[in-house]
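Peer 1: 3D model of this:
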Amino acid sequence: MAGSACPGPGHPAELCAPTDDLARRLRDALNPFIGSHGATAILAVSGGPDSLALMIAASLAASAVGASGFRVQVVTVDHRLRPESAAEAALVARYAAALGFSHRTVAWTGAKPASGIPAAARAARYRLLTQAAEETGAAVVITAHHQDDQVETHLLAAARGAGSIGLAGMRERRALTPGVTLLRPFLDVPKARLREAVAAANLTAIEDPSNADRRYARARLRRDLAEGRHDRAVILRQIATHQDRRRQLEVGLAEAIGALRGRGKLSVGTDGVVRIDREAFSALETDLQFLFLRRAVQASAGADYPPDASSLVRLAARLAGRAAVSGASLGGAVIRAGSTICFAREYGRSGLAAIELPAGARRVVFDGRFDIDLAGGEPGRLIAFGLLGRGNHLQRTLPVVLKGDGHLLAAHPNLLEKLGDRTAALRLRERVSWRLQADLPPA
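Peer 2: Next up, the predicted model:
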């Protein structure tokens, strides 16, 4: 049916040429997650042409697989950066309903930063999508990132002097939290094909003006690509080369981490501190030293992104030497090195962000480092121990819970000896180990 119009939202079961390939790609990406009881997927849909194509493809895929395959909830993140955003989310809700999907809008609330809006919005978007997945019991979050996005990501990485890890671009599959995976099934699909699918379905896409705002580097690159200032074929070959190199490095790192842990040379404590034998670290190949540092700093800091490559290269050179490192600070982590290298959370001048706990709260992630199970009682506050003006450099970064009246209710188990028997132990699991090895192949 090339060249013919696709049926509108009222007829999702029928395939059409611009969309059936997208539906097959989506099914293939989801297959590993569909068990005997199926799987639940969160579709991230803003209303732009890319995400609308994803929603149309999901409708076709769901019809082909059947009810036992997967269930879909469409989620729109309202960043509240433009006055039109609420109406745009409502339009997505109507489209989703026409395709038979439930819909939910989640909002980025609170004060917005004065600068770095795109990065902050991206971090908020993934945080909100992950929360929606956990609340829904979804195993996957699916986005409509496409080949043009991948090319732009590569060029931005090249502009900042990134190595093979950055130049390899986005992953088709990335762990968001333990149990929730981000899928990007369209990374090898040009944006034009997604637009074709939306046009064939007779849907009107939302155009975000920030996508063409030349104040942002990605928007400038997008214009350059549209005007043919970059050779797409050459860039795609470069991306493939760097992806192969990333896979090789990550296989090597996975094997090294497994061997070091087996020999007792690498550990992650219940306090979230990463410790590695310094001689064992120095014996690693230079590329693996860099890759390990990248992950260790980000994981121990609970950060969304790793530090820049040049800072990591300088730190690697210091740690591979013999001189003691008393307290280097990088990316929200403090690194100390004698015979053992320790990566711990930096408390910082303003401390760590507190979390308000509503009545009945059951589970929360503190500082990206700890999964905490709560009793679901009265409201309170989850804070870092240092906010009370107490603790050494490690203890200050550990979580405690205050009741509404300000009294200490529960604390990280490592603080109990200091606090006495009246304080309950928080039920928690450190997340740093998982972050250290996320997306690595099995050792």
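Peer 1: Only C-alpha atoms from now on, for both contacts and neighbour counts.
Peer 2: Fine.
Peer 1: now the strands: where do they sit in the stretch 151-300 of the chain?
Peer 2: Assigned by DSSP state E, counting those that start in this stretch, the stretch 151-300 of the chain shows strands spanning 173-177, 180-183, 266-268, 274-277.
Peer 1: Which one, of those, ends up nearest to residue 315?
Peer 2: Taking Cα to Cα, strand 274-277 is the member of the strands of the stretch 151-300 of the chain nearest to residue 315, at 14.7 Å.
Peer 1: Can you show me the helices along the stretch 1-150 of the chain?
Peer 2: Ranges of helices in the stretch 1-150 of the chain, per DSSP state H, counting those that start in this stretch, are 17-30, 49-65, 85-98, 117-136, 147-159.
Peer 1: about what we covered before: looking at the strands of the stretch 151-300 of the chain, which is nearest to residue 392?
Peer 2: With Cα to Cα as the measure, strand 274-277 is the member of the strands of the stretch 151-300 of the chain nearest residue 392 (17.1 Å).
Peer 1: hmm, back to that, present the helices of the stretch 1-150 of the chain as a markdown table; the columns should include mean neighbour count.
Peer 2: As requested, the helices of the stretch 1-150 of the chain are arranged in a markdown table below (neighbours: other Cα atoms under 10 Å):
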| stretch | mean neighbour count |
| --- | --- |
| helix 17-30 | 20 |
| helix 49-65 | 24 |
| helix 85-98 | 18 |
| helix 117-136 | 16 |
| helix 147-159 | 19 |
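Peer 1: out of these, nearest to residue 105?
Peer 2: helix 85-98 (6.6 Å).
Peer 1: Another sequence for comparison is provided below:
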Amino acid sequence: MHDLEPVVQEVLDRRLLIASPAPIAVALSGGGDSLVLTLMAADWARAHGRRLMIFTVDHRLRAESSAWTQACAAIAARLGAAFQALAWEGAKPVTGLPAAARAARHRLIADAARRAGARVVLMGHTASDRLEAAAMREAGATTPSPWEWGPSPAWPEGRGVFLLRPLLTRTRAELRAWLTERGETWIEDPANEDPRFARTRARAGLTGMESDEVTFRLDLSRFASASIELAGGMSLPRTALRNVPQAFLAAACLCAAGTTRPPRGDRLERLAAILRSDASVTATLAGARIEADERQVRFLRDPGRDGLAPLTLASEGAGVWDGRFEITTDRPLTIQALAGHAAGLSPPQRAALLRLPAGVRGSLPFIQGEGSPLLASLPGVSVRPLALDRLRSACGGVEREPG
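Peer 2: Alright, predicted model coming up:
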């Protein structure tokens, strides 16, 4: 156990900024893994003068959850760290509860981190979690393995927020031994022993199998000419796409479409095969429209897809419209799809609209009475396309805490 602290400190030194006014966030459940991480993160933050913020999610699934949250608040108080309790409100699904709880937890934590100004959230996943994920995939699940570093999977709540898992080289048993040596106690969630859940069954069946260490990282230098264009989509050089991992194509589709549900494997394989050829093609996948000629591949929002719901922003508000654009305003306004409103554009805006492919025009953001902020500058309103930055984050283009 004597090497546990240096291993964790090395990861924190490598991934976090030594000096930054932003807080470091830790997700604390009160279990042994997250408690070890919280204690070590507190030591690191204290040594470097960084603020520490602790988030605890109450899933509202067990009678004990309120007491667990109070226990986490007491830990934060003992460490002198800021604390925020987050609750998963509303009806819970009858099936797929673990996945739904995980998604809710990521959304709540990512949203809280953004509000607090934290760019990195530390999470206490271990080598045991990686083994369990591998065992679940062997049993037919699609559970991904946790990575040391990567963007928050919550979208758009997690835009610009990264997750760091410094404990992935150590097992759950090692961490509990470390806590025991120091006289610490932790919470044991009975759900971890419930055989109804696939992770519990995978945990029981582990026999020392190897953990996979495959992570998705791509040399982004080949995409130096990538550009944001075509109403928030992306244009990438076709030659650079001929031998990329299929995971990259999936990520490009999701980022251009503003969606989160990965495409089916067979459809992704067909797209990869087509892009390896020289044929021109137009296809749809995972909510995206892919247009390829001999030089470029354009990833756009599929104009035939539903989901262009209005977005209402308060005075001096910011939000994400259609998963693709971050819109900031100094006054209350409602953003909706341009489809059906083109007649309300000014002549310069109509001229700019005609320069775009017909298939993307209707999915532009539009403000009643003011026009489209993508086609003309609107005072007090700014629009930031998110697709390319999101893709870079997903592919390892950001390797440590942003400044």
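Peer 1: ok so, going back, take the strands of the stretch 151-300 of the first structure and lay them out in CSV including distance to residue 93 of the first structure and mean neighbour count.
Peer 2: Output for the strands of the stretch 151-300 of the first structure, formatted as CSV (distance: least, Cα to Cα, whole Å; neighbours: other Cα atoms under 10 Å):
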stretch, distance to residue 93 of the first structure, mean neighbour count
strand 173-177, 25, 18
strand 180-183, 22, 22
strand 266-268, 44, 20
strand 274-277, 44, 21
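Peer 1: Format these as a markdown table; extra columns: distance to residue 443 of the first structure.
Peer 2: Listed next are these as a markdown table, based on distance: least, Cα to Cα, whole Å:
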| stretch | distance to residue 443 of the first structure |
| --- | --- |
| strand 173-177 | 17 |
| strand 180-183 | 20 |
| strand 266-268 | 15 |
| strand 274-277 | 18 |
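Peer 1: of those strands, which approaches residue 208 of the first structure most closely?
Peer 2: strand 180-183 (22.8 Å).
Peer 1: Can you check which part of the second structure that closest one sits on?
Peer 2: On the second structure, the counterpart of strand 180-183 of the first structure by TM-score structural alignment is residues 161-164.
Peer 1: Residues contacting that stretch, please?
Peer 2: 15, 110, 113-114, 118-123, 147-152, 401 (Cα atoms under 8 Å, 6 or more residues apart in numbering).
Peer 1: again, only using 10 Å
Peer 2: Contact partners of stretch 161-164 of the second structure, identified using Cα atoms under 10 Å, 6 or more residues apart in numbering, comprise 11-12, 15-16, 25-27, 106, 109-111, 113-114, 117-125, 146-154, 393, 398-402.
Peer 1: Thought residue 226 was touching residue 212 of the first structure, still the case?
Peer 2: No - Residue 212 of the first structure is beyond contact range of residue 226, at 11.6 Å (criterion: Cα atoms under 10 Å).
Peer 1: Comparing the two, which residue is more hemmed in?
Peer 2: Neighbour count, other Cα atoms under 10 Å: between residue 212 of the first structure and residue 226, residue 212 has more, with 15 against 11.
Peer 1: which one in the second structure is aligned with that one?
Peer 2: Under the alignment (TM-score structural alignment), residue 212 of the first structure pairs with residue 193 in the second structure.
Peer 1: where do the helices sit along the stretch 251-400 of the second structure?
Peer 2: Assigned by DSSP H, counting those that start in this stretch, the stretch 251-400 of the second structure shows helices spanning 265-276, 347-354, 358-361, 387-394.
Peer 1: what's the average distance of the longest one to the first structure?
Peer 2: Think helix 265-276 of the second structure. Taking mean Cα distance after the TM-score superposition for the first structure, the mean distance separating helix 265-276 of the second structure from the aligned residues in the first structure is 2.3 Å.
Peer 1: Where in the first structure does that helix align, residue-wise?
Peer 2: Against the first structure, helix 265-276 of the second structure falls on residues 309-320 (TM-score structural alignment).
Peer 1: Any buried residues in the matching stretch, and which?
Peer 2: Buried residues in stretch 309-320 of the first structure, defined by neighbour count with 16 or more other Cα atoms under 10 Å: 309, 312, 313, 315, 316, 319, 320.
Peer 1: Would you reformat the helices of the stretch 251-400 of the second structure as CSV and include distance to residue 376 of the second structure?
Peer 2: As requested, the helices of the stretch 251-400 of the second structure are exported to CSV (distance: least, Cα to Cα, whole Å):
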stretch, distance to residue 376 of the second structure
helix 265-276, 34
helix 347-354, 6
helix 358-361, 14
helix 387-394, 20
